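> Quick one: sequence plus predicted model below, questions after.
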Amino acid sequence: MLDNLPQMTKFIPKIRQYDDDLEKQNLWWTVVAMVGKVNNQDMDGQLLESITETQAQFEKLRANLIENMVQRYLDKVSVSLKLKSQAFINTLNRNLFERTADVGFLAIDDDIVGFLEAEDFSKEKLFHLQERLTSYVLKYSVYDDVAILSPTGKVLVREDKEIAPIQSHNDIWSKVVTHDGYIEYDKPLDIFPKQSLPLSYLQRICNRQGKVVGILCLSFKFVDELTQLSDTLSHSAESEPSSENFLLCDQAKNIMFAKHSTEMGKSLPALKSNQLEIVSFSGRQYFAYVTEAEGYQGFKGLPWQSVVLHPLDVAFKSDAAEHHFELNETSALFPHDLNELNLEINTALLIVVLNGKIISLKNKVKAFLPVLDSFQEIGEQIRQIFATSIEHIYQVTHQTLAAEVSFLAKLAMDIMDRNLYERANDCRWWSVNPNFRRLLSLEEPLTHQQRNELTDVLKAINELYTVYENIIIFDKNADVVAMSDSKNQKMLGSNIGHLSGVKAALKLQTPIDYRVSAFEKTPLYQNKPTYIYYASIAKPISSRYENVGGVGVVFNAEPEFKAILEDFLPKDVNGQSIPGAFAAFVDDHAQVISITENPMNFEVGSHLQLGFNLSALRSDNGTFEVEINHINYLVGYQLSQGYREYKITDSYENKVIALIFSQS
């Protein structure tokens, strides 16, 4: 892109200003040199030659400076678009990974399998199953419909009561019934006529003997998710939504989704992945960045690409909200190379002036002294312009890093909220498992066989949902009756009523509510700190909601949180990790929930010594500067905002802050 500097500089007024100022000094230099040469024929030719050589050095430095400034601005755009493009596809991919577990588990649901095996499609049975599907969608709000089909594609029951059951004529069903596992399907299905952008999760349903008895279909809120995600990513720390457009494209670059819907259905020109490019599209020039999904725990999903477009004519407009950083010449962000070249030019010019004055006085050519004074003034003007330009480069570099760390903090926190939203859904759905409710409602103590029955279900769940270290069931007295973790069987039969969240869970009065433990050490997680999500188990048939126990899902916090943070460590423009950078999740007292490798060896449970109270932060997202162990850091932060109803409308409060540290 630097091959066409004029095209770039015309969009960056600040660079044009510096270049014009330097050009004026260059022209004045030429004029003064010519005047000096014409009017001082007796002057030493070597001195005049030195003036010309120094001017040539200045012109090289000027070109170097302008190129460097343009590159810093391009880096700023590149870092921003790269982060947003990667976040758009990879956050979506993480979400869809969760859907693959959902469809797999719901396909072995006892109520659904029993309904299909019995082939009793009476109004009473259909109503009961439809209510169960409605309960599922209320908890897993990423779906707008769930349908259960016969093996031949006839809709038997669905969650959406507004759509009449039909005999589907799609060809996919013959593939589903012979396929082992889920199918992620992004083509239209006649059973989901409301889907504006189709994405469904399909899996055959088998009975215990392995016979295919039906098909499960989950309709994902695809447009809703893409809109919410692009809205989140297009808001920066302290400014209005940007003019960037977020696109999801198929392999042929056909636009499946566009934040600005006028682009829907169009095709992009061929673009390379993972690099900043300029593209002409719909009569306008854009910076473009294309990313393919990196994959998450082996899941890559369908072959889509995310594209972020930013109009060239507004890409470099300064943001009035951008912070002005105090100049620090010892900072690693300071352009020492340019500063040294500036000193070199000024020193060379000063030597020329001093030599000239000595020669003029020695040869009694006083007429040349005003020329030398003019060169001295030119040198001072150049020095000031370069000093201002170098400070501007420093500001742009600092602002680029500030935008990066604040945005990375935003992404890390968003992924954490999305991850834990799923945990709240899981515990509530599993708590209404018919077998759990039936067995815990028995008056007599559970037999060994009944406990094994519960344990087998928990183990099957845990094999699909690998983010859990353990899943437990406890009775109304808070005694553990079953657990998935075979390594921690000593907890079986023990009372956990003293653990955070358990008593509160046993007091819940609806299947929608849940409780979460404090982030603290627990015997259910090898005495390490984690969150445990709880939901109550109620009697299957009762005139009122009567608790008979609960489900607890023990989140595998140590590797899961650390993996999130490591994904969002800052990188340089070449994609290399920045030395000394680290990331952390902390509570509002700066106590560490999770942290990556760091120079201070902070660990989970440590208190970060920031020198101020995090509750004093004036916004939800931004940056601050701090010195730790004599190292200056620029820190991006993001307060937890929740996701969908999680932490927003469900009454759960837990103040968590993502922090991204980069040396400055």
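Perfect, I can see it now.

> make it CA atoms for all contacts and neighbour counts henceforth
Noted.

> ok, residue 524 to residue 549 distance?
Taking C-alpha to C-alpha, to the nearest Å as the criterion, residue 524 is separated from residue 549 by 17 Å.

> between the two, who's got more neighbours?
Set side by side, residue 524 and residue 549 show unequal neighbour counts under other C-alpha atoms under 10 Å, the larger going to residue 549 at 28 against 25.

> wait, the more buried one sits on residue 536?
Yes. At 5.9 Å, residue 549 and residue 536 qualify as touching, with contact defined as C-alpha atoms under 8 Å.

> Identify the contacts common to the two.
Common contact partners of residue 549 and residue 536 (C-alpha atoms under 8 Å, 6 or more residues apart in numbering): residue 506.

> and here's the other structure:
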Amino acid sequence: MATYKGITFPDHVAPLARHMHSVNDHREALAALSGTWDTLALLAHLSNLKADMSEVRASFGELTGELLVCLAEEMLALADDTLGHQAQIAVEVLTRNLFERTADIGFLATDSAIVDACIANDAAAFATLRERLHAYAARYTVYRDIVLLAPDGQVLTRLADGFAGRSSSPIVGRALGGQGGYVESCESTDFCDGERALTYAWRVEQGGRAVGVLALVFDLEREAQMIFERLATNDEVLAFVDGSGRVIVSNDAARLPPGHRLGLRDGAAALRLGGVTHLAAQRHGQAYQGYPGPGWSTVALAPVELAFGDDAEAAVAVDFSGENVFSQRLLDVPVRAREIQRRLDRMVWNGRIHQAAESNAFSRSLLEEIASTGRKTKDVFERASSELLTTVASGLLGEARFLAGLSVDVLDRNLYERANDCRWWATSPVLATMDAAAARKTLAHINGLYTVYSNVLLFDTQSVVVAASRDTSVEGRQLTGAWVADCLKLRDPMRYAVSPFEPSDLYGGEGTYVYAAPVLVDGSAVGGVALVFDSTPQFAAMLRAALPSTAGSMAAFCRRDGTMISRTGELPVTLPTNVLSLAPGQQWSGVLAEGGHSFVVGATAGSGYREFKTSDGYDETVVGVVVIPCGQVVERHVAAAPQVANVAGGAEIATFLIGEHLLGVPASDVVECIEVTAAVRVWRGGFAQRHVGFVTWNDMALPLVDIAADVNAAGAPQRHALVLKAGAQWFGLLVSELGPVADMKLTEERGLTGKGDITKLIAQLARSGSVFIPVLSPDAIFGGPAG
């Protein structure tokens, strides 16, 4: 623990507290009030005021520290969660992207044109192959180079101009030594001009003999910037780092250049970078479909001066109970503040009662000042408590938006690959022969590498299936659907067709997308390739990756027409119409209520990836939705205190609330107000069903009386008891809250009549301006008629 400005914070929070403007504003306000409390306590002691302020002051002091620490910890948690979401999304998205690369290299290394060129080993074959590599890169735009090398390391051909000699880079030997597996490396290679490059290599074989090595050089820098640009919103620095903490690539080479080693310890909340303290979050990637990733993590950094800035979402109304999203400590802070305030109210109220028979103007003024300072303290605590709740609620809204954005980003990136796959596989020389047996073998090999498809089909110009990768029962069947005709009409090898998301007999009657591209020979379509996306498990996996940790949360993909593409559970709340009309890339979050329950909802409309859905003519916006349950709907409005002005020459009336009913008794009839937390509750019939228990008072068992049912407020909270006397019997009247003690004019009416038990308890009416307050008779309350 460490102390900052008189407040003891946990060690990881204390160095950052001075940057939390909200915490400091509340601390300064409470410090000023603390000085006022000290002055008032001294004046109360000197004036012999019968009000012991020490316990209340000590409680306020304790709660001040706890409140500020809690607020600081929640602000730090919100900032850390924001950075953590950015870091986690970055590494998860990259891992999924690189998983696709491991499939690409495995399939491309078996491409007959590549194998034949390695065997022919002549300039003409390599020149022709280079054109094919350009066609591949035009579809799979994630690569910046493709290099084909001989077993001895000699560069045979490559996509980009560059090193053309014999490579001695270790990746070549590792690929040659691998038996049917990829090699992943992010080291410097001579065929990449000595630069560090993320490269995937595979041994090219013919009859089990190595005839070459194929290397795909991933465009990591561009891909990283695309990921980081979507995530960094407030001058955050994002970087991929290797297992030793060395920066691979970042979005700010000035602050985090490649090769820079970060001294970030496990669990560290901050580090200094360029002389500036930054909040830090580090997240590691998880394996995806068996692919472990390159062993990297993402680090997200934010300057502390910006990390705790005001958030517009802090104004969100927290109209929900939040028992499943707010910690008990968080929920206890406003409860404790109200309890302390009630003790202060009781102390001031008793002080006014004790002064009722005196004309000590100073004591009365002092009590008013104590009450005023109490109200100011209460206001500060309420604002800080409200800010605590809104800080957490803001974090929930941000989490829902972030995760909804992650879900559609992963979806668009995944389906981008599907558009690439169908266009590239349609260029296969084997499939162009339309030979069923050869095509079936090729399609099975493809589907073994690319497991996201339930089936891969080759169909002819009559839309009849020639060959299938898995379910061969569809062979000979004529395909239907507009997408089939659209595919066969295409003459541009860069174009493709997609079915709507709809139930398909190619997918057991379940909803899916089918991607198709024409097989072109001399510019004419001789058939087409159709990829049946295995949508149910694939979309479910995407949504699970975006699912919040809060129990009961759900996620969904929706089309603009409201069609559910996939969901993890039933949608518990009706979505606003504007959610389905979000523009690509637009986000929304809010708190929705239905059936008495509240939900934090975040939504993001997908905006495509690279050329997919942005410039390739395909228009299919999917909206990702994340729903987090946050308890019951509650109203957090605080009832305004009754405004009762003193009337010159009036009688002193002590007012109180039972439920929402403002009532009073003559101040001279009140001994004091006491707590009832330790009351013994009983039920008795007989003389009065209002007698509900006892509480210890002045070493005696004080009977407690409940008149809530008489004033139509049954079940109202009972927090205080007014000690009154009926004849020779002392008793306590249970009340909800205390009102002012004020001089009021009494009416002449007595013995009011009317319906209900309340009229039997009223002795007179008190008036202050337009406010009329029933004045109750202690005798009538305890069991006798009103006087």
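Sure thing, it's come through. Since we're looking at a predicted model, the values are computed, not measured.

> Any idea what the TM-score is?
Once superposed, chain against chain, the TM-score is 0.89 (TM-score structural alignment, normalised by the length of the first structure); 614 aligned residues with a C-alpha RMSD of 2.1 Å.

> wait, is residue 315 of the first structure part of a strand?
No. Counting by DSSP: H, G, I helix; E, B strand; the rest coil, residue 315 of the first structure is not found in a strand; it is coil.

> Provide the aligned range in the second structure for stretch 502-516 of the first structure.
Residues 484-498 of the second structure are where stretch 502-516 of the first structure aligns, with TM-score structural alignment as the criterion.

> and if you look at stretch 642-662 of the first structure?
Taking TM-score structural alignment as the measure, the second structure aligns residues 608-628 with stretch 642-662 of the first structure.

> Can you list the buried residues in stretch 515-529 of the first structure?
Buried residues in stretch 515-529 of the first structure, counting neighbours by 16 or more other C-alpha atoms under 10 Å, are found at 515-520, 522, 524-525, 529.

> I'd like the distance from it to the chain centre, please.
Offset of stretch 515-529 of the first structure from its chain centre (C-alpha atoms, centre = their mean, to the nearest Å): 27 Å.

> contacting residues around that stretch?
Identification of contacts with stretch 515-529 of the first structure by C-alpha under 8 Å, 6+ apart yields 469-470, 488, 491, 499-502, 504-505, 530-535, 554, 556-557, 593, 652.

> What about those, which are in strands?
Cross-referencing the contacts of stretch 515-529 of the first structure against strands under DSSP state E gives 469-470, 530, 532-535, 554, 593.

> Contacts only, for the closest residue to residue 660 of the first structure other than its chain neighbours.
For residue 660 of the first structure, the nearest residue in space outside its immediate sequence neighbours is residue 583; the separation is 4.4 Å by C-alpha to C-alpha, 6 or more residues apart in numbering. Residues in contact with residue 583 of the first structure (C-alpha under 8 Å, 6+ apart) are 565-566, 568-569, 595-596, 658-661.

> same thing with residue 586 of the first structure?
By C-alpha under 8 Å, 6+ apart, the contact set of residue 586 of the first structure is 592-594, 656-659.

> 6 Å - rerun?
If you count contacts by C-alpha atoms under 6 Å, 6 or more residues apart in numbering, residue 586 of the first structure has them with 592-593, 656-657.

> What residue in the second structure is paired with it?
With the correspondence set by TM-score structural alignment, residue 586 of the first structure lines up against residue 558 in the second structure.

> can you check residue 378 of the first structure too?
Residue correspondence, TM-score structural alignment: residue 378 of the first structure in this structure matches residue 373 in the second structure.

> related to what we said a few turns ago, I'd like the ones in strands among the contacts of stretch 515-529 of the first structure as CSV, with distance to residue 622 of the first structure appended.
CSV is the format used below for those (distance: C-alpha to C-alpha, whole Å):
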residue, distance to residue 622 of the first structure
469, 34
470, 36
530, 27
532, 30
533, 30
534, 33
535, 35
554, 32
593, 20
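
> ok, so of those, who is nearest residue 372 of the first structure?
Ranking these by separation from residue 372 of the first structure, with C-alpha to C-alpha as the measure, puts residue 593 on top at 65.6 Å.

> Double-check that closest one against residue 565; I have them as touching.
No. Counting by C-alpha atoms under 6 Å, residue 593 of the first structure sits too far from residue 565 to count as a contact (11.2 Å).

> which residues do these two both contact?
Applying C-alpha under 6 Å, 6+ apart, one finds that no residue jointly contacts residue 593 of the first structure and residue 565.

> Relative to residue 20 of the first structure, how far out is residue 330 of the first structure?
Computed with C-alpha to C-alpha, the distance linking residue 330 of the first structure and residue 20 of the first structure is 29 Å.

> Kindly indicate which of the ones in strands among the contacts of stretch 515-529 of the first structure lies nearest residue 4 of the first structure.
For those, the residue nearest residue 4 of the first structure by C-alpha to C-alpha is residue 593; the value is 48.0 Å.

> what about the equivalent of residue 567 of the second structure over in the first structure, neighbour count?
Residue 567 of the second structure maps onto residue 595 in the first structure when the alignment is built from TM-score structural alignment. When neighbours are counted by other C-alpha under 10 Å, residue 595 of the first structure registers 26.
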